[in-house]
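Asks: Please work out how this folds:
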Amino acid sequence: MNKNSNGANNMTSGNSMKQIIAFFLPLLWGNLFQQIYSLVDSIIVGKGISDKALAAVGATGTLNFLILGFVVGMTRGFGVLFSQSFGKGDMELLESHIRSAKKLCLIISVLFTVICILSLKALLLFLSTPADIFKDAYNYFVIILAGILITVMNNLVITILQSLGDSKTPLYAMLISSLANIILDIILVMGIRTGVAGAAIATVAAQFISYYYCHIKVKKLGILDFSSSTTDTTLELLKIGLPVAFMNSITASGAMILQYFVNLMGSGYVAAYSACMKFAGLFEQFGMSVGLAIMTFVGQNMGAKKYSRIRKGVREGILLSIIVNLPLAILQIFFPGFLAKMLLSDVQIISYCSEFMPILGIALFPLGWLFIYRYAVQGIGNTFLPMLSGILEVVLRCSFCMTIGRQSFRGIAISEVSAWIGAFIMLMITYYVILELKLCRCQK
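Replies: Modelled structure (predicted):
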């Protein structure tokens, strides 16, 4: 791996598998620590306040994905152009992309903050949020929404670093911010007794700490030091970033439908669903981290026009995904009760998790492959087809939820994994049949 003194890594030459693993591991640990402090939030809220407080926080999960997923997905889309510019060795173009991206993130974050806070109550009512957890759900999420700008800018600087092959700095930032989040959780929730609002404040504060740490490293890279005027690439960024943003929000809308049906079952099922999805979010980070490593790898090599290297890297990513997901699938399939007891106290609610979690475990492998193909296609520069896969996920979730999902909690789990499997199949066919042929023609 070609590494400069500031930590940026050129992944266009050398042993591809070693490069992918070397990039993947810090990325994985960073994503895991992000999920861990989210899990700590849940443990402290569930054990330190009540199961209903945990249900209130969990009830905002799909809204979080819908709203923050849009703006964060947009920054991830920008990363495709960052990687390709770096792979080409065109640092002035990279600078133009970054400066334009910062302006876009500022404008969109402010707009989203105002609109979403004003419409939050209506959104919670639309989701049929149970009355006994409505107030806590509102108090928690309004603080999260107030910190949208911090969240987006944190993801932008992380995307810049990862696009340049630096996955270690985001890891260090996450370690520091996770520790701060845990300390603040203990002080605000269990010490001062600020309720769910304290957990939200701790989360936003942790995001700011991560942003500040990564921002300092981006400045040290010297990629914004060109004296010549840069070209405004706003339209190019929107073209590549908006489909990723819409894909996240479209996928979230499908998850909102599942949340709606779970909410109708009562706060006990909401708490069980929240616990199951917390672990699902934690375990999916392994496959997602492999996918993100592949996106950076593919993006840089696409810029360098090394197409055969792209194909080899994707194959190696599939193998790595299988290896890392195997022990996680075993945990979800055979030990769901053990996992649920970490977050929940009520025996009946824990039993609900034993119906739901094994189904997610079985489908963990196609979920990992979905991440590989989705991020590979994005790295090549096509973000439209992955957006269509998000639409397919919504269709499948709705179809299954309207049939078997409304009949049982296990049906909700089947509705969720049907979306994973369907999108995986679509993107696999897209990659091998369409994009592989296109790349082969480019080589001739």
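Asks: Going by C-alpha atoms from here, please, whenever you check contacts or count neighbours.
Replies: OK.
Asks: Pull the number of nearby residues for residue 227.
Replies: Other residues lying near residue 227 total 7 when counted by other C-alpha atoms under 10 Å.
Asks: run this one through as well so I can compare:
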Amino acid sequence: MRDKNLDMTRGVIWKNLLVFFLPILAGNFFQQFYTTADAVIVGQFVGKNGLAAVDSVYSLLKLPVNFFVGLSGGAAIIVSQFFGAGKKRELLGAVHTVVVFGLAGGTVLSVLGVAAAPACLRWLDVPEDIFPLTLSYVRIYYAGFVFSMLYNIGAGILRAVGNSQTPFYILVVSGAVNVVLDLFFVGVFRWGVSGAALATAAAQMVSALLALNALNGKNGVEGFSVRQARFHRPALRAIVCLGLPVGLQSSLYPVANMMIQGAINGTGTNNIAAWALCGKLDFMIWLAADSLAAAISTFVAQNYGAGQFARVRRGVLVGTGMTASLVAALGAALYLWNEPLGGLFVNPSDHDVIPIMAKLMRFLSPLYFVYVFGEALSAAIRGAGETLRPMLLTLIATCASRVLWILFVVPRSRGLITIVASYPVSWALTAVSFAVYYRIFAGKRLMGPAEETTGSY
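Replies: Below is the predicted model of the structure:
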């Protein structure tokens, strides 16, 4: 199994991280391409109301996705540790368990999402002029939710055993399917945002089937079979203990963000569309940070499982530095070129939203790098098997601070910049919190014997 996948317990650290990171970044890019393709095609063929309809519920759609991606991420920690320690039987039991868990949970949430959609949109204060479009989009999206979960679980397992290339190839294929269907459903058949949602659901189904097939392939997990997948009690217990806090941590972001989106929704369709454009432009920031965080977490998990504590500590420093440098460069690019890039997403009659978007991007761009430190350190701590306290820190420093900002600061100065400022404030608080905790955590859990590491920086 080790000769087929990347073993990060040996070799040069920055090269390990880079080789593992690049396919994840590329794969996440194609996954985001789903949403971006929807936005470009909907913006051009449906107009700013269609764009606002899709983006006004972004946080609502991300809530269950983040929970299950986080849960599978917790399972991936166990898988990585078993892989690093060479425990094949325990590894297979964990993989079978998380696949069954994802299938069952994804199906339940598909049903609940379709049924609860109208009430959720009312709670988010979606404007009446885009309410019907938004409801149609949300219901179709949730109907295909189980496929999204199965792909993310399959991809998470593949990455946990060092195979970050196969998920990338899968997303290239499904991304192409999404774009082609978008053009037909929205551009040719004129199905509007419903067509965009159908295209996304179909592409997610393709990615799910390919991911499950890859788990049984030569670069997957030895012995895996969908037919033999079932719950293994020891694995289920470990997955719940580690994965549930990670899932909750991941889902806390959209919970707080829904309050922010609700505040933005109350300022009008133009501001909603402008904020939607910001999301289409800065997605590379989040892809870069999240992809390197995934690489850091897997690196830490494999080396922690192998007992190479000094290598873990070095990897965290190298990975955090790589992430900060990349995000700072991307932030500078967005500061300089946000207007021409934003113009790609709207038709000429809707260009009144571009100045609003530009103002927001120039405010946020110099501050994106602050987000990196909390994300990288949180990933490192999770990779070592500590998931509860990172969840609590995220709850307080990130989510509670955003909620309190919306409740107490925004009413005193109800401008769009004031609402959006909740993000950099929470990034700074989270970065400081995790920096302090990492020093404490590293002193207790990552200060094993002063062994020589295999490889170098």
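Asks: Over in structure 1, tell me which residue corresponds to residue 257 of structure 2.
Replies: Using TM-score structural alignment as the criterion, the counterpart of residue 257 of structure 2 in structure 1 is residue 255.
Asks: what does residue 248 of structure 2 give?
Replies: Residue 248 of structure 2 maps onto residue 246 in structure 1, by TM-score structural alignment.
Asks: now do residue 312 of structure 2
Replies: So residue 312 of structure 2 corresponds to residue 310, using TM-score structural alignment.
Asks: What of residue 374 of structure 2?
Replies: In structure 1, residue 374 of structure 2 lands on residue 370 (TM-score structural alignment).
Asks: Nearest residue to residue 275 of structure 2 in space, please, no chain neighbours.
Replies: Of all residues not flanking residue 275 of structure 2 in the chain, residue 357 sits nearest, at 6.4 Å (C-alpha to C-alpha, 6 or more residues apart in numbering).
Asks: so the match of residue 312 of structure 2 sits right up against residue 298, yeah?
Replies: Yes. Counting by C-alpha atoms under 8 Å, residue 310 of structure 1 touches residue 298, with 5.5 Å between them.
Asks: before we move on, the earlier item: in which helix or strand would I find the match of residue 374 of structure 2?
Replies: Residue 370 of structure 1 belongs to helix 364-380 when assigned by DSSP states H and E.
Asks: what's the average distance of that helix to structure 2?
Replies: Its match in structure 2 and helix 364-380 of structure 1 itself, once the structures are fitted together, sit a mean 1.2 Å apart by mean C-alpha distance after the TM-score superposition for structure 1.
Asks: swap in stretch 283-299 of structure 1?
Replies: Counting by mean C-alpha distance after the TM-score superposition for structure 1, stretch 283-299 of structure 1 comes out at 0.9 Å.
Asks: quick check, distance from that stretch to the centre of its chain.
Replies: Centre-to-centre, stretch 283-299 of structure 1 and its host chain are 11 Å apart (C-alpha atoms, centre = their mean, to the nearest Å).
Asks: Relative to structure 2, which residues correspond to it?
Replies: Matched against structure 2 by TM-score structural alignment, stretch 283-299 of structure 1 falls on residues 285-301.
Asks: Stretch 149-160 of structure 1 now?
Replies: Counting by TM-score structural alignment, stretch 149-160 of structure 1 corresponds to 146-157 in structure 2.
Asks: List the contacts of residue 202 of structure 1.
Replies: Counting by C-alpha atoms under 8 Å, 6 or more residues apart in numbering, residue 202 of structure 1 touches 180-182, 184-185, 188.
Asks: same check, this time on residue 383 of structure 1
Replies: 77, 240-241, 243-244, 377.
Asks: Who wins on neighbours among those?
Replies: That'd be residue 244 among the contacts of residue 383 of structure 1, by other C-alpha under 10 Å, with 30 neighbours.
Asks: just checking, that residue touches residue 385?
Replies: No. Look at residue 244 of structure 1 against residue 385 with C-alpha under 8 Å: they stay out of range, at 9.7 Å.
Asks: related to what we said a few turns ago, residue 117 of structure 1 versus the closest residue in space to the match of residue 257 of structure 2 that isn't next to it in sequence, what's the distance?
Replies: Spatial nearest neighbour of residue 255 of structure 1, excluding adjacent residues (C-alpha to C-alpha, 6+ apart): residue 62 at 6.0 Å. As judged by C-alpha to C-alpha, to the nearest Å, residue 62 of structure 1 and residue 117 of structure 1 stand 15 Å apart.
Asks: More neighbours: those two, which one.
Replies: Per other C-alpha under 10 Å, whichever of residue 62 of structure 1 and residue 117 has more neighbours is residue 62, with 23 against 16.
Asks: which stretch of helix or strand covers that one?
Replies: Residue-wise, residue 62 of structure 1 maps onto helix 61-88 under DSSP H and E.
Asks: Once aligned, what mean separation remains between that helix and structure 2?
Replies: With mean C-alpha distance after the TM-score superposition for structure 1, helix 61-88 of structure 1 averages 1.0 Å from its match.
Asks: Can you give me the stretch of structure 2 that that helix aligns onto?
Replies: Taking TM-score structural alignment, helix 61-88 of structure 1 hits residues 58-85 over in structure 2.
Asks: And the matching stretch, how far out from the chain middle?
Replies: Per C-alpha atoms, centre = their mean, the centroid offset for stretch 58-85 of structure 2 relative to its chain is 10 Å.
Asks: And stretch 84-97 of structure 1, by the same measure?
Replies: 25 Å.
Asks: can you list the residues that contact that stretch?
Replies: Contacts for stretch 84-97 of structure 1 (C-alpha under 8 Å, 6+ apart): 10-12, 78, 81-82, 163-164, 223-224, 226, 230-234, 237, 299-304.
Asks: Pull the number of nearby residues for the corresponding residue of structure 1 for residue 447 of structure 2.
Replies: In structure 1, residue 447 of structure 2 lines up with residue 440, judged by TM-score structural alignment. Neighbours of residue 440 of structure 1 under the rule other C-alpha under 10 Å: 11.
Asks: for residue 351 of structure 1, same thing?
Replies: So residue 351 of structure 1, with other C-alpha under 10 Å, has 15 neighbours.
Asks: what about residue 310 and residue 298 of structure 1, which has more around it?
Replies: Taking neighbours as other C-alpha under 10 Å, residue 310 of structure 1 and residue 298 compare with residue 298 leading, 33 against 25.
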